[in-house]
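Peer 1: Please find the sequence and the predicted model below.
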Amino acid sequence: MKTEKKEVYHFQSEVKQLLHLMIHSLYSNKEIFLRELISNASDAIDKLRFESISLPTLYENDSNMKIQISINKAQKTLIISDNGIGMTRQETIENLGTIAKSGTKSFLESLEKKENQKNELIGQFGVGFYSSFIVSEKVSVRTRFAGAKNNEGTLWESSGEGEYNIKNIIKKTKGTEITLFLKKEEEEFLEIWRIKNIISKYSDHITVPVYIQNYDEKNKTYFWEQINKAQALWTINKSSIKEEEYKDFYKHLTNDQNDPLVWSHNRVEGNQEYISLLFVPEKAAWDIWNRDNKHGLKLYVKRVYIMDNYQEFLPNYLRFIRGLIDSSDLPLNISREILQDNAITENLKKALTKRSLSMLEKLSKDSDEKYQIFWNQFGLILKEGPAEDHENLSKIANLLRFTSIKNNNHKQNMSLKTYISNMDSKQEKIYYITADSYKSAKNSPHLELFNKKNIDVLLLSDRIDEWMMNYLIEFEGKKFQSISKEDSSLNKLTEDKKIKNNELSIEILEFLKKVKTILGDKVKDVRLTNRLTETPCVVLSDSNEMTTQMAKLFSAAGQSVPELKYIFEINPEHTLIKKISLINNENQLNEWIELLLDQALLAEKGNLENPHKFISRMNKLLLT
């Protein structure tokens, strides 16, 4: 194959932004560039091992997988090479010239406004390679895809200034060789001891041996020295693994800068044999709500890497769990489609789900502080669990956290066990209310009786809460009850002051009849109630009707919502009700009744169909 002139390409616009941030920003931890390049090399070797299962010739008579690092102080270069899968010319352009991730541009723009978050860019979007420009004035990549004809390779070069060069070359060996031409102020990375320390810190437990070229002063010869353990951490007996080693391995596995909150290392033998190593991050990924978010476990079969982000082993509500599974039961050449239908996979999913929930339960018992960090980051995701996983419903419910009227703040830190332990012996159900915000829930008129009787109520204001409560029916024998829906247990709370017709004034009884006539089919029913203390009236849903919050969810999703008809409850002890009941002017009474209903609907829904009419009516009555 003839060599050719270099072709000049321009970086994708997002890459230009990325390189600008990296090159012109001060990073407190520049050494991470080497971790990223070693990780990429390790992945390339893992991929070759997997592809070689069905096509052994890809090894090209070189199955001794390794990563090599060499230093040339005279030329101020650091070279990282591997004998992995390598890249074709097109893959080189796609992998090193573009970032094929949705949301990249907006994310980069947000980083420019938040200087302290720039370090978090590393490990996201698959941009680890670009971290080499933090320390380099020029980067050269020589690569050849395993099995390429006539040793056809590709040379990629760039100074990180908006463009890169591509050239066809001859490369005798498969894999990738990256040469970093270091900046003058980064010459510390030309010291062997410095490289050894970085590899020991970040890459000690990758499954590929890493060698550095050293010089024997006595014999005046060069030799290759292995500088990492190259043993998969998950295969080591956990009693022999230090806490720091788990943390370092997590960072290598996930490219996360933070330590994990908790982890679980488990070996199972018997009918199914596998090793799992699961981690709970300290911080949610920026794109965890993105539909394209890649999550799941890294899958190995008999120590052979199969794929990243395999989602079939954990339900979606546990998508924040990171880690890996190494199975001895799955066939090595299994495809993604077969794996999804494999009975072994389903059994593994059940086991790993229970293991993950047990890990969270242990965290909640061991450290309130750490569990609160977890809940603040991932509580909304865990709330998806009751709808997705009925089998583990009680375990999930035990992990949920809430705020309540007795909490007196928005912090969700109360477990259901705590709520039940604080219940009065006569309290039949777990009471809750859903609303658009914490303030709205806390100030709902439905709470008046509960505040008066010192009965705690859970305040639910996350958008998913109403959906969750459709599946969270009971906990430890106590059923959940929305206080904005009609229920016999709510009526029993007022039995000490039960409304009796013979105790009511004629004016109030007549007033009740008039209200029913005036409102007609605008409401489902009109009743008197003693559940209110400060509010003249309130609306609540019938026990069989859709709640207000559920209707809002359907409407937000673009689905049609049936007309809601509420039960209109009136407080006969309220001064305003007593005053209005004495009005004889029919038109004026109509206006007052309509105003009271609008007030109750506004308190319940947070909005009105015709707010202008409501304001006009209120102004009119203020002038009378």
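Peer 2: Perfect, thanks for sending it. Because the structure is a prediction, the values reported are computed rather than measured.

Peer 1: C-alpha from now on. contacts and neighbour counts both.
Peer 2: Fine.

Peer 1: mind listing what the residue nearest the centre of the chain touches?
Peer 2: Nearest to the geometric centre of the chain sits residue 288, at 4.0 Å (CA atoms, centre = their mean). Contact analysis of residue 288 by CA atoms under 8 Å, 6 or more residues apart in numbering lists residue 320.

Peer 1: For the stretch 201-350 of the chain, just list every one of the helices.
Peer 2: Along the stretch 201-350 of the chain, counting by DSSP state H, counting those that start in this stretch, helices occupy 243-254, 336-341, 343-366.

Peer 1: Save these as a markdown table, and put in mean neighbour count too.
Peer 2: A markdown table is the format used below for the helices of the stretch 201-350 of the chain (neighbours: other CA atoms under 10 Å):
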| stretch | mean neighbour count |
| --- | --- |
| helix 243-254 | 18 |
| helix 336-341 | 12 |
| helix 343-366 | 16 |
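
Peer 1: Nearest to residue 540, out of those?
Peer 2: Among the helices of the stretch 201-350 of the chain, the nearest to residue 540 by CA to CA is helix 343-366 (36.0 Å).

Peer 1: and the angle for the very next helix or strand once past the closest one with helix 343-366?
Peer 2: Remark: after helix 343-366, the chain's next helix or strand is helix 368-382, criterion DSSP states H and E. With axes from the mean of the first three to the mean of the last three CA atoms, to 10 degrees defining the directions, helix 368-382 sits at 140 degrees from helix 343-366.

Peer 1: contact partners of helix 368-382?
Peer 2: 261, 281-284, 317-318, 320, 360, 363-364, 396, 400-401, 413, 462, 464.

Peer 1: and those residues, which are buried?
Peer 2: Those of the contacts of helix 368-382 that meet the buried threshold are 261, 281-283, 317-318, 320, 360, 363-364, 396, 400-401, 413, 464, by 16 or more other CA atoms under 10 Å.

Peer 1: Among those residues, name the ones in strands.
Peer 2: Cross-referencing the buried ones among the contacts of helix 368-382 against strands under DSSP state E gives no overlap.

Peer 1: Which member of those is positioned nearest residue 292?
Peer 2: Of all those, the one with the least separation from residue 292 (CA to CA) is residue 320, at 14.1 Å.

Peer 1: For that closest one, give its distance to residue 465.
Peer 2: Per CA to CA, to the nearest Å, residue 320 is found 19 Å from residue 465.

Peer 1: what does residue 603 give?
Peer 2: Taking CA to CA, one finds residue 603 at 19 Å from residue 465.

Peer 1: for residue 92, what are its contacts?
Peer 2: Contacts for residue 92 (CA under 8 Å, 6+ apart) come out as 154, 156.

Peer 1: what about versus this one:
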Amino acid sequence: MALTSQVFEFQAQARQLLDLMVHSIYSNKDSFLRELISNASDAVDKLRLEGLRDKDLDADISDLHIRLTPDSEARTLTVSDNGIGMTRDEVIELIGTVAKSGTDELRQKLAEKDPADAGDLIGQFGIGFYSVFMVADRVELVTRKAGETVGTRWESTGDGTYTLDEVADAPQGTAITLSLKPVDEDDAVNDYADQNVLRRLVKKYSDFISWPIRMTVVKSVPGEPGEDGETPEPTVEEADETLNSQKALWAKSSSEVSKEEYAEFYRHISHAWDEPLETITLHAEGTFEYQALLFIPTQAPFDLFMRERSTGIHLYVKRVFIMDDAAELMPEYLRFVQGVVDAADLSLNVSREILQQDRQIRAIRRRLVKKVISSVQELQDRRPEDYQTFWANFGRVFKEGLINDHDNAKAILKASVFASTASETEPTTLVDYISRMKADQDVIYYMTGESRTQIERSPHLEAFRAKGIEVLLLSDPVDEVWVSSGLDFEDKQLVSIAKGVVDLDGDDADVDEEAKTKQQEQFAPLLTWMGETLTDEVTEVRLSSRLTESAACLVGDAFSMTPQLEKLYRASGQPVPHSKRILELNPDNALVTALVGKFDAESDDHADLESTAKLVYASAVLAEGGDLEDPAEVAKLLADALTKNLG
């Protein structure tokens, strides 16, 4: 039974998005054609692959192509392909709604962004189809899935609703017809029903598309002179003109390709609109032959940290498209890389499961990873400003490789930068850190925390500041994980200033060992008593060599979790028991000296000092930006202490 015409409402977010598309984006209306051609190219790729996989598929793959059909009198433009097509349900899912994560963020950015700069958001958020409403008052889409017998017509004016009909005689593929808005007299060069305009735009944006982009053109053919010498009137003939060169950019040397051609190819495969920050070419010969063209983007995509995000590597075999999400070719920490890999002799029947076990795939992956990391290192060395852009957008992701890629961890460390106490604004490489190390320093000091500000206020830094020793300030969540993996750099171990025993005196001749021993004996009874009193909170109480001003601080042992790492695990749903740490006291702090002076080692009753001991512990928790387990109890202890003091 045939379906009747049905009217649907756009998703609420989609209605708002369409309104913004029509009224907010003016900078580059040409982008609609690039998006439609890219979508058509993807559809043809998918049919070609499905035809190779399914020999019984009832679909014509003998002449796959994309066609532009302008009609200047009717003011329409049709972009059609004979690719995979869509079912009715797929039309509703892919065209009728905007269900992608990030839509709210896109709407907010479109609303806030200057109209002159808003066009670059079209591809970034994967809503290229909706760009048609920048140039069209009405859009009709007719499609039939390859292998199906009935097609679907989708129609909308972008006013909040769309209509669906069943089409019995729809051709295989998808045809999108735009009823174009009137030509702006001030912008007549962008008449999208003009064949010359379409030629120019295809050459500029889509020349590299691997399928022919055709347009039927009318040509005037002069007649041949007759025997009487008369030349007849020229005849008018229609002919197909292929508008693009269909050259695979990755198969050409970099000297043959312009920067603009690389940029447009990057935009095509990434569905983005920014410029590539770095272009990487690779031609491998020998046992495994393949070619690769990779790009590091300038801007981070909105879904960079979303689990469902696909990778950006397109896999071809001998110029035949295989898949656009070849996750096995690029590790997760390089998921921002976009590009194409064209292998010479992979099986065309390859599946994702086979890819994971394929020896050639593993070899290609190793080479690509090393090439990308070395390219990041070259940015750091030769183009510092571009490297700063890279690090601001992708540094947090790049550092994930320090956890997941043991083979390349040292190279990743070298290509990374970190905030440090050496500068308030400029991050440092580890190479530069080592060059500034003091003569007797043999480790790289660091501290982790939730923010640079929090770390800088930590009492753990006091002695390091006093002695002019540089400390790395690591505030990204990923830092909490990789620093505990035991990595070293140029044989220098990375050591947390918030763990273990810190001895900054070393062989300092000015240190009075006898005085230190006497001090230790003086404080020993107090330390023992406080350790027993605070046994539920700490494992030990000891004197500190890392404090110069604060009364106390909390430190972990060499292999304990930091409070921040515990929070991360709990936030991810993993139950982690609370780790007790060591309480260190500053023997030169007035509060601590007053406490030891009041403590009577001969007495068995120190109830009057218990609240002070608990407040000293609470102050250490707060000083490092931690959370008190029972703030109400601490508030009461503090109020009692203040009352007693004032009394």
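Peer 2: In hand now; what should we look at? These figures come from a predicted structure and were not determined experimentally.

Peer 1: Please state their TM-score.
Peer 2: Put the two chains on top of each other and the TM-score (TM-score structural alignment, normalised by the length of structure 1) is 0.92; 618 aligned residues with a CA RMSD of 2.7 Å.

Peer 1: Quick check: which of the helices of the stretch 201-350 of structure 1 is nearest to residue 230 of structure 1?
Peer 2: helix 243-254 (12.0 Å).

Peer 1: The closest one maps to which residues in structure 2?
Peer 2: Following TM-score structural alignment, the aligned partner range for helix 243-254 of structure 1 in structure 2 is 259-270.

Peer 1: contact partners of the matching stretch?
Peer 2: Applying CA under 8 Å, 6+ apart, the set of residues contacting stretch 259-270 of structure 2 from outside is 34, 38, 123, 204-206, 208, 249, 272-276, 279, 295, 312, 314, 338-339.

Peer 1: Stretch 376-383 of structure 1 aligns to what range in structure 2?
Peer 2: Using TM-score structural alignment, stretch 376-383 of structure 1 pairs with 392-399 in structure 2.

Peer 1: Buried residues in the matching stretch, which are they?
Peer 2: Going by neighbour count (16+ other CA under 10 Å), the buried part of stretch 392-399 of structure 2 is 393-399.

Peer 1: repeat for stretch 63-72 of structure 1
Peer 2: Across stretch 63-72 of structure 1, burial judged by 16+ other CA under 10 Å covers 65-71.

Peer 1: ok now it, how far from the chain's centre?
Peer 2: With CA atoms, centre = their mean, to the nearest Å as the basis, stretch 63-72 of structure 1 stands 37 Å off its chain's centre.

Peer 1: got it, and stretch 463-476 of structure 2?
Peer 2: Distance of stretch 463-476 of structure 2 from its chain centroid, counting by CA atoms, centre = their mean, is 29 Å.

Peer 1: Which part of structure 1 matches it?
Peer 2: Using TM-score structural alignment, stretch 463-476 of structure 2 pairs with 449-462 in structure 1.

Peer 1: how close does the counterpart of residue 196 of structure 2 in structure 1 sit to residue 200 of structure 1?
Peer 2: Aligning on TM-score structural alignment places residue 196 of structure 2 opposite residue 193 in structure 1. For residue 193 of structure 1, the distance to residue 200 of structure 1 equals 10 Å [CA to CA].

Peer 1: So those two - more neighbours on which side?
Peer 2: Between residue 193 of structure 1 and residue 200, counted using other CA atoms under 10 Å, the more crowded position is residue 200 (15 against 10).

Peer 1: what's near enough to touch the residue lying closest to that one once chain neighbours are set aside?
Peer 2: Nearest residue to residue 200 of structure 1 in three dimensions, chain neighbours excluded: residue 228, at 6.1 Å (CA to CA, 6 or more residues apart in numbering). Contacts for residue 228 of structure 1 (CA under 8 Å, 6+ apart) come out as 199-200, 203-205, 209-211.

Peer 1: rewinding a little: tell me which of the buried residues of stretch 392-399 of structure 2 is nearest to residue 632 of structure 2?
Peer 2: residue 396 (37.1 Å).

Peer 1: quick one: that closest one from residue 167 of structure 2, how far?
Peer 2: Relative to residue 167 of structure 2, residue 396 of structure 2 is positioned 50 Å away (CA to CA).

Peer 1: Could you do residue 390 of structure 2 as well?
Peer 2: 49 Å.

Peer 1: More neighbours: these two, which one.
Peer 2: Set residue 390 of structure 2 next to residue 167 and count neighbours by other CA under 10 Å: residue 390 wins out with 22 against 17.

Peer 1: distance of the more buried one from residue 318 of structure 2?
Peer 2: 32 Å.

Peer 1: what do we get in structure 2 for residue 294 of structure 1?
Peer 2: Residue correspondence to structure 2 (TM-score structural alignment): residue 294 of structure 1 is matched to residue 310.

Peer 1: contacting residues for the residue nearest to that match when sequence neighbours are not counted?
Peer 2: Leaving aside its sequence neighbours, residue 310 of structure 2 sits nearest to residue 325 (CA to CA, 6+ apart; 6.0 Å). By CA under 8 Å, 6+ apart, the contact list for residue 325 of structure 2 reads 310-315.

Peer 1: Please report how far residue 256 of structure 2 lies from residue 290 of structure 2.
Peer 2: Going from residue 256 of structure 2 to residue 290 of structure 2 by CA to CA gives 19 Å.

Peer 1: Between these two, which is the more surrounded one?
Peer 2: Shown here are residue 256 of structure 2 and residue 290; by other CA under 10 Å, residue 290 has more neighbours (22 against 9).

Peer 1: a markdown table please, covering the buried residues of stretch 63-72 of structure 1 and showing secondary structure and distance to residue 389 of structure 1.
Peer 2: Conversion of those to a markdown table gives the following (DSSP: H, G, I helix; E, B strand; the rest coil; distance: CA to CA, whole Å):
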| residue | secondary structure | distance to residue 389 of structure 1 |
| --- | --- | --- |
| 65 | coil | 42 |
| 66 | coil | 43 |
| 67 | strand | 43 |
| 68 | strand | 47 |
| 69 | strand | 48 |
| 70 | strand | 52 |
| 71 | strand | 54 |
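
Peer 1: Could you work out the most separated pair of those?
Peer 2: Across the buried residues of stretch 63-72 of structure 1 (CA to CA), the longest gap, 20.4 Å, separates 65 and 71.

Peer 1: mind checking the SS state of residue 79 of structure 2?
Peer 2: Three-state assignment for residue 79 of structure 2 (DSSP: H, G, I helix; E, B strand; the rest coil): strand.

Peer 1: mind listing what the residue lying closest to it once chain neighbours are set aside touches?
Peer 2: Of all residues not flanking residue 79 of structure 2 in the chain, residue 68 sits nearest, at 4.8 Å (CA to CA, 6+ apart). By CA under 8 Å, 6+ apart, residue 68 of structure 2 lies in contact with 77-80, 213-216.
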